[in-house]
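Chemist: Here is my input, please return the structure:
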Amino acid sequence: MKRRSFLKATALTSGAVCLNVAGFRAAARAQFGPGSNPVLVVIFLRGGQDQLNTVIPYNDKNYYAIRPSCAIEKEKVIPLDDQWAFHPAFAPMKEWYDKGKMAAIINAGSPHSTRSHFDAQDFMEFAAPGNRTVRDGWLNRYLTATMPDANKGYGLPELRTLGMQELLPRSLRGRYPVLAVPNNLDGLQETLDLFEGFYGGDKKKDLAEVLKKSTNVRKGVAADPVMTSGRETIYGLRRLQQLLEGEGVEEGLGDTAFQEYPGGHFASRLQKLARVIRADVGLEIAATDVGGWDHHVGLGSVDGALQRMLTFMSEGLSAFMTDLGKDLDRTMVLMCTEFGRNAEENGNAGSDHGHGGAMWLLGGKLNGGKIYGKWTGLQKSVLYQKRDMPVTTDFRDAFAEVLQGHMKFEAPDGFFPDYQAKLDSLGLFG
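Modeler: Below is the predicted model of the structure:
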């Protein structure tokens, strides 16, 4: 590693994110009590997830008329009530819906009319539709607004947030430092080995010499604080790595049952995240993406592209919720997508970029087992621009209600730029 690259990495590691994981549990309990702090997990479905074939208005004749090859036959859906049903590939979620631990918000989304993936994703993750000047993600704004006074200098002793992928989701980008967790932890191992070599007992003078030559800082001013912070960071990251890999995670977790997960990166991320949540280290916010929802071709009916996506997603989510055990009551999963898709199928047995779509909520103290939002039907006269599901619930209302009802945080004026969220407009928490 080049000297400049090392120093840059050192500054980011020891200065921006001081991860003293040994203090995570104590800090969390001092603030919230043992195992009581709420956790919000945000999963972004990138590409524009299709609402109509996931939560299906199976008694609406227009649904079958506008989707002659893609509609799910009545005999094959999973009914929720007389109006709504799940796609058969979403079967693992039916149990959670029946238990009141899952709900959907239909016709949700952004009031902005863009059909661009990039703009729509930015608008939702920054929670500022149409505003291209806001660059702090809405989750990062929450973390900044709720930062304990002792940590205003960004020397953070507790693990409040994780990005469960190598590239941070936009919602987590901003002033508050966030650690990104790669799918393959070998890279983290190599990085820790490198830093440990510099911060280790025999290498203190080596690092001090490097810093002295490279920064022209007076002897004694930089060395001790950097060494102390660096050693704490390396120790903390080692402990985090152990949690993510499941080493020693059983300690202190009582009779929690460990759940087997399906294969794939998505399920693996959820499994790692469940370990951190169960370990009760003060985690509040986590986020990850699931790409692959842009089904212009081959959306499918009971099989096809959507079926494959819903299968691995629902199996992973169900395993995650089971794995959390008693911690599910303090953990909420929020799933959203940049926009929905056309109501009518296209000439390629798919569906193009639309407007209103679905949001999904799981866990926590959710008033679940319900389909929220305003349903307006599928007649062309009520569709947005005569082609799309309309937006009858602004996504910011859902964000605000989750922050207030689950995280116990009422967004102040300006938290959602140019918008005053309608709190409790949905009634997600009874």
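
Chemist: Could you use CA atoms for every contact and neighbour count after this?
Modeler: OK.

Chemist: Surely V77 touches P88?
Modeler: Yes - the criterion here is C-alpha atoms under 8 Å, and V77 meets it with P88 at 5.5 Å.

Chemist: what ranges do the strands span in the stretch 301-430 of the chain?
Modeler: Counting by DSSP state E, counting those that start in this stretch, the stretch 301-430 of the chain has strands at residues 331-337, 357-363, 370-372, 393-394.

Chemist: Now tabulate these in JSON lines and tack on distance to R115 and mean neighbour count.
Modeler: Putting the strands of the stretch 301-430 of the chain into JSON lines (distance: least, C-alpha to C-alpha, whole Å; neighbours: other C-alpha atoms under 10 Å) gives the following:
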{"stretch": "strand 331-337", "distance to R115": "12", "mean neighbour count": "24"}
{"stretch": "strand 357-363", "distance to R115": "13", "mean neighbour count": "26"}
{"stretch": "strand 370-372", "distance to R115": "24", "mean neighbour count": "20"}
{"stretch": "strand 393-394", "distance to R115": "16", "mean neighbour count": "21"}
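
Chemist: Now the second one, please; I'll put the structures next to each other:
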Amino acid sequence: MNRRNFLSLTSTLTGGVLLLPDFLHAFGNQKQLITGEECLVFIQLNGGNDGLNTFIPYDNPLYYEMRPKIALSKDIVIGKNRGMGFHPALKDFAQMQQNGDLSIIQNVGYPEPVRSHFRSQEIWQTATDSNKYLNEGWLGRFLDQQYHDHHPTAAINIDSIDNLALKGMEPNSITVKDPNRFKIKKNKEEEVTLSDNPQLDFVRKIANSVVEGSDEIQKALGNSTTEMTYPKTGLAKNMEWIARLIKGNLNSKVYYTTLGGFDTHDNQLGIHERKLGELNDALYSFYTDIKSAGLLQNVTVVVFSEFGRRVKDNGNGTDHGTAAPMFIIGGNTGGKIIGTNPNLADLNQGDLKHQIDFRSVYATLLKEKMHFDYSKIGINNQPLAGLF
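Modeler: All right, here's what the predicted structure looks like:
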């Protein structure tokens, strides 16, 4: 069994109690992060979110000409600025932007775009070219560089499956669906020394990560409470957990979660409105919670999707496209709009041409928020100016 498969089996726990056998009681002490250190929170919108109906070029007649069935009337677009505005379901996105706490990066993508959900997600998660493949994610590689030994709670993935972005050579992340039920027990308090079997030692290291991670998560939950009411949706619950862990000083560098349902080939208007509403309400609750705790300057939220949709509608929805906006909330971002408005008159086979490579955004996050040399993990794109 290779380490990737074992990591998936061992560190992905969706709830309940796991009893570890005595021989897996592991060794070593985890390195503690500094209280108040900055962290990144990622919300991945799976399915290919329609960027043109999210942050809308309402002042461009080509938008209405090419989307006769699904274009949103300029009368209902909100937060208008420079010919662009938000979908009405994103009323709190508009408010955060007005507060100076949300920046929009327009036309984000990558060269030679791929329209397969799985492959494009993999490209975003590994930060590679579209014709290259890696087994480790960009955040996993970053975390490998940060620690001499494994750190089980360096990254927390609130989900039922692992995320490739967080996979590295060391077990520096834990995937858990319900942190409150992530309680791991071991039989005895006896130390087990390293053996001459590297595979067995890695098994022990994984087991130690799970136990230590459980202890640290429960400690953070015990140090925090929820002072407000979150919506009763899956994403909102995930964001509430992340807020609790941040406020409880877990001090993970990365938190990650996903929201699916954005593959709107049909019935787009209704489906997209509901999904954007779920995103808006969950994220604004998190934003309010973290800001009330005085932590927003230390928390940077990144919202992205693997690709946007085609410019022209298909009659009742949209098909897979390329470039789309990214949203950055908190972390002392300036509430800016970065990049030019989508050029609907200059398309590539019916799709938007990307203006900003997503790896430039990653480089900016690593440099400005993690104080890390992004080139060490193979990112060669230059950071964006003025995001923070």
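
Chemist: Nearest to L273 of the first structure, out of the strands of the stretch 301-430 of the first structure?
Modeler: Judged by C-alpha to C-alpha, the one of these that comes nearest to L273 of the first structure is strand 331-337, at 11.1 Å.

Chemist: so where in the second structure does that closest one end up aligned?
Modeler: Aligned by TM-score structural alignment, strand 331-337 of the first structure falls on residues 299-305 of the second structure.

Chemist: still on that earlier bit, quick one: the strands of the stretch 301-430 of the first structure as TSV, columns for distance to A26 of the first structure too.
Modeler: Output for those, formatted as TSV (distance: least, C-alpha to C-alpha, whole Å):
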stretch	distance to A26 of the first structure
strand 331-337	20
strand 357-363	25
strand 370-372	38
strand 393-394	38
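
Chemist: For G405 of the first structure, find the nearest of the ones you listed.
Modeler: Across these, closest to G405 of the first structure is strand 331-337 (C-alpha to C-alpha), at 10.6 Å.

Chemist: So which other helices or strands are in contact with that closest one?
Modeler: Counting contacts by 3 or more C-alpha pairs under 8 Å, 6 or more residues apart in numbering; DSSP states H and E, strand 331-337 of the first structure packs against strand 39-45, strand 357-363.

Chemist: Show me what F258 of the first structure aligns to in the second structure.
Modeler: Checking TM-score structural alignment: F258 of the first structure goes with E227.

Chemist: which residues does the closest residue to that match other than its chain neighbours contact?
Modeler: Spatial nearest neighbour of E227 of the second structure, chain neighbours left out: D289 (7.4 Å); criterion: C-alpha to C-alpha, 6 or more residues apart in numbering. Applying C-alpha atoms under 8 Å, 6 or more residues apart in numbering to D289 of the second structure gives the contacts 226-228, 243.

Chemist: if you set the cut-off to 10 Å instead, what comes out?
Modeler: 226-230, 239-240, 243-244, 247, 283, 295-296 (C-alpha atoms under 10 Å, 6 or more residues apart in numbering).

Chemist: just W293 of the first structure next, same as before
Modeler: Neighbours of W293 of the first structure in contact, by C-alpha under 10 Å, 6+ apart: 45-50, 299, 305-306, 309-310, 337, 340-341.
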